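only geometry, no sequence info:
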């Protein structure tokens, strides 16, 4: 869907007018296209503290065909070529004094950042610090990155990856994601890695080849976009939605070469029927029959809490939270998940920040986050992962029906000054579903352009 204000602000007359009036000019974001390079220009890597990952970061970038410049040229001392990415290895921070090096490297490098550029800071978890000063310095990176994200212009983003000792092998996948166009609407986000058995190679064009992926709520909107991106990346998609959406669901499944399953996920036997369907179609003679499960289905029944009846409350909880719990537990109990399985749950910015008139919805989406974090250790023991995405303002047919003022405010109050697209949520889910993302577990990634609402 078109963003009329962004399109106008980037037209010849619109650019002049917005500059004269001091109005924001949202950028046209760099989004992923199959076959596109990881970065459209060179990158520079600097260090703060006794950084231990610079060599690994350099290898990841060079293996992806990226030219890595020397930090000595970060001030433009060569030919002044614009940078596509600025990466800081801030592992090994001992205390706040080490943060001065972060400033000394980032300030001149960011001045050379091109439009839709990427700033990526790699640090270590504050919770694993061995001293109070070290914990303070590590936590400082969070505020640093979020603030950089709010200062960057022209569609550029800043994100943070925490890499504990022993998790270095998990680094490549998040680095590629945060630098690529797949993360166009992910800004100001921290992700903590864990040690995992990560494949040594991956087909970056079709990383999900041979996988079977279930996507609930797939008949329209974000769910349809998830199904499309999963199929583009090589997965066979089982698209699930309620019988009333059967025609739309069939069209989505046919368009991507997947299969459609009409199913009310709140029904008493929904989990059993889903597993039976998967075993009939995708089992190779054993119980294991699915690689990826995306819990996307969700509903809203908005009302102020004091005016909300039990039906509104219970229906939202049943679809948004209880069904995810029941289906995931059934998959675990039946041993239906294949080795290296990925479960991705769709939460919401409302589950983090709350929203007036959405106590039921916000509670259900916050519950999804609690579920993911609590289940992460068990999934790790099985060699699997469970994560959540929390979309912010995403432009869909539903948001298009909002009053103009509400829609415009909702889409502009973030660092990128625009609403996201369903494909932005889908790209993040597809990344979390990749084999290379084995070290990303129990995480919540907001896809919100770094909304000003919530943490």
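Received the coordinates, thanks. Source: prediction; values computed, not measured. Residues are numbered from 1 along each chain as shown.

okay, CA-based contacts and neighbour counts for the rest of this
Noted.

Walking through the stretch 201-350 of the chain, point out its helices one by one.
221-232, 246-256, 270-282, 310-317, 323-334, 350-353 (DSSP state H, counting those that start in this stretch).

Please identify the deepest-packed of those.
Using mean count of other CA atoms under 10 Å, the stretch among the helices of the stretch 201-350 of the chain with the largest mean neighbour count is helix 221-232, at a mean of 24.

Apart from its chain neighbours, what residue comes closest to residue 358?
Distances taken as CA to CA, 6 or more residues apart in numbering put residue 302 closest to residue 358, at 5.3 Å, once the chain neighbours are dropped.

re the thing from before, include distance to residue 167 when you put the helices of the stretch 201-350 of the chain into TSV, please.
Formatted as TSV, these follow (distance: least, CA to CA, whole Å):
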stretch	distance to residue 167
helix 221-232	27
helix 246-256	36
helix 270-282	33
helix 310-317	36
helix 323-334	26
helix 350-353	27
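
dropping in the other structure now:
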């Protein structure tokens, strides 16, 4: 958080006072730290599935203590629900109630992850009912958790198994501290594509990545995260941000490109810089964006058009250049927003641009897949940045309390972690999707 509230209600004398007064007490979230354990305790495997042994073997390979039952006062680091073979609503009762019995054993920062199948129009009605019911159950369970615990799901396309590379990578991401602010969400694994990293600590080793809008805030956090994960990073921003951009480039041992992304040749300039300086281009993160908020009744053409130009039209134009260049295996991640999903008062232009990003990503997936790559989006919710720090304290406090279980805004690094995962080769089976990083709230910026 930008203020001291979270610290005050979790430590020392003020913690006791907050508890006595009944004040909301957001948990300290379990975020990623290099070398830290994947989970804060054993993992409980529930449900009957042909994939159970394969998942258990994967978890054991990660050094986890795998249980099929809760014993004694064990504090569980996670629960995995294998729901991929359910065919009727009545079959959901046993695994969900078993999970309910185990909830009191969850350690702070625990993770719950389900495996399921998508509900399709070609399914038998009972099968579609239970599959869609899982979606509602997991999202609701996420709202019941406390102590920084989260619940998310992995949805396996009909031809994909739970041990497919991208499914395994998604499981690792959702169990880890990298997913601290991802809650009540589902990752859809469309194909068996994907290559697991030799080292989950360096999943982007050897990659060359470009991050636009990288001089500060979320863009700078993305650059730092991609560098930490092994990538060589090119940071891009407008010339006016040149000094801040150079500082970020030095911090990540990368190179800086001063460029207005709305230029007609922006895509070509990015390719030229990356290839001439680093030999290739593997990853592009479309982060550059602006806000020009006004109620629609007071909106003028300059405010509307500038937001669409920077946030959406520039990405469309650059993507055309990337596709024309036929860059092998290029993976793109675009910044959307929960405002583009649920809307936000005074942001019709911004919401249109971010909703447009989601549509663009969905429609572009097959084009990028044709050359071995892919494109996805991340939709942040209420993220604590310099911009949100200027919001009046009472307004910020209300926004945080609207987070159903986490009761706090996210950090730029939370967005960056999700982007780093989706940018990796391990996520190749995920394409055309939008992942919300919002603490299960639709409050966005």
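Thanks, I have it. None of these values were measured; they are calculated from a predicted model.

ok so, going back, just so I know, which of the helices of the stretch 201-350 of the first structure lies nearest residue 371 of the first structure?
Proximity to residue 371 of the first structure (CA to CA) singles out helix 323-334 among the helices of the stretch 201-350 of the first structure, at 7.6 Å.

The second structure: matching residues for the closest one?
The aligned range for helix 323-334 of the first structure in the second structure is 314-325, by TM-score structural alignment.

Likewise for stretch 428-435 of the first structure?
Stretch 428-435 of the first structure covers residues 418-425 of the second structure once aligned (TM-score structural alignment).

quick one: the strands in the stretch 301-445 of the second structure?
In the stretch 301-445 of the second structure, the segments counted as strands under DSSP state E, counting those that start in this stretch are 331-335, 374-380, 434-437.

Can you say which of those strands is nearest to residue 149 of the second structure?
Set against residue 149 of the second structure and scored by CA to CA, those come closest in strand 434-437, at 14.6 Å.

Which parts of stretch 179-189 of the first structure count as buried, going by neighbours?
Residues of stretch 179-189 of the first structure classed as buried: 179, 180, 181, 182, 183, 184, 185, 186, 187, 188, 189 (neighbour count, 16 or more other CA atoms under 10 Å).

List just the nearest of those to residue 444 of the first structure.
residue 189 (9.1 Å).

Can you tell me what residue 253 of the second structure aligns to in the first structure?
Match for residue 253 of the second structure (TM-score structural alignment): residue 257.

Near its match, how many residues? Count them for me, please.
Residue 257 of the first structure has 15 neighbours, counted by other CA atoms under 10 Å.

now it: how far from residue 73 of the first structure?
49 Å (CA to CA, to the nearest Å).

what would the buried residues of stretch 179-189 of the first structure look like in a markdown table with distance to residue 243 of the first structure?
Output for these, formatted as a markdown table (distance: CA to CA, whole Å):
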| residue | distance to residue 243 of the first structure |
| --- | --- |
| 179 | 40 |
| 180 | 37 |
| 181 | 35 |
| 182 | 32 |
| 183 | 33 |
| 184 | 34 |
| 185 | 32 |
| 186 | 33 |
| 187 | 37 |
| 188 | 39 |
| 189 | 37 |
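
Secondary structure and distance to residue 81 of the first structure for the residues you listed - can I get that in JSON lines?
Formatted as JSON lines, those follow (DSSP: H, G, I helix; E, B strand; the rest coil; distance: CA to CA, whole Å):
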{"residue": "179", "secondary structure": "helix", "distance to residue 81 of the first structure": "18"}
{"residue": "180", "secondary structure": "coil", "distance to residue 81 of the first structure": "19"}
{"residue": "181", "secondary structure": "helix", "distance to residue 81 of the first structure": "20"}
{"residue": "182", "secondary structure": "helix", "distance to residue 81 of the first structure": "24"}
{"residue": "183", "secondary structure": "helix", "distance to residue 81 of the first structure": "23"}
{"residue": "184", "secondary structure": "coil", "distance to residue 81 of the first structure": "22"}
{"residue": "185", "secondary structure": "coil", "distance to residue 81 of the first structure": "25"}
{"residue": "186", "secondary structure": "coil", "distance to residue 81 of the first structure": "25"}
{"residue": "187", "secondary structure": "coil", "distance to residue 81 of the first structure": "24"}
{"residue": "188", "secondary structure": "coil", "distance to residue 81 of the first structure": "25"}
{"residue": "189", "secondary structure": "coil", "distance to residue 81 of the first structure": "27"}
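
Nice, that's everything, thank you.
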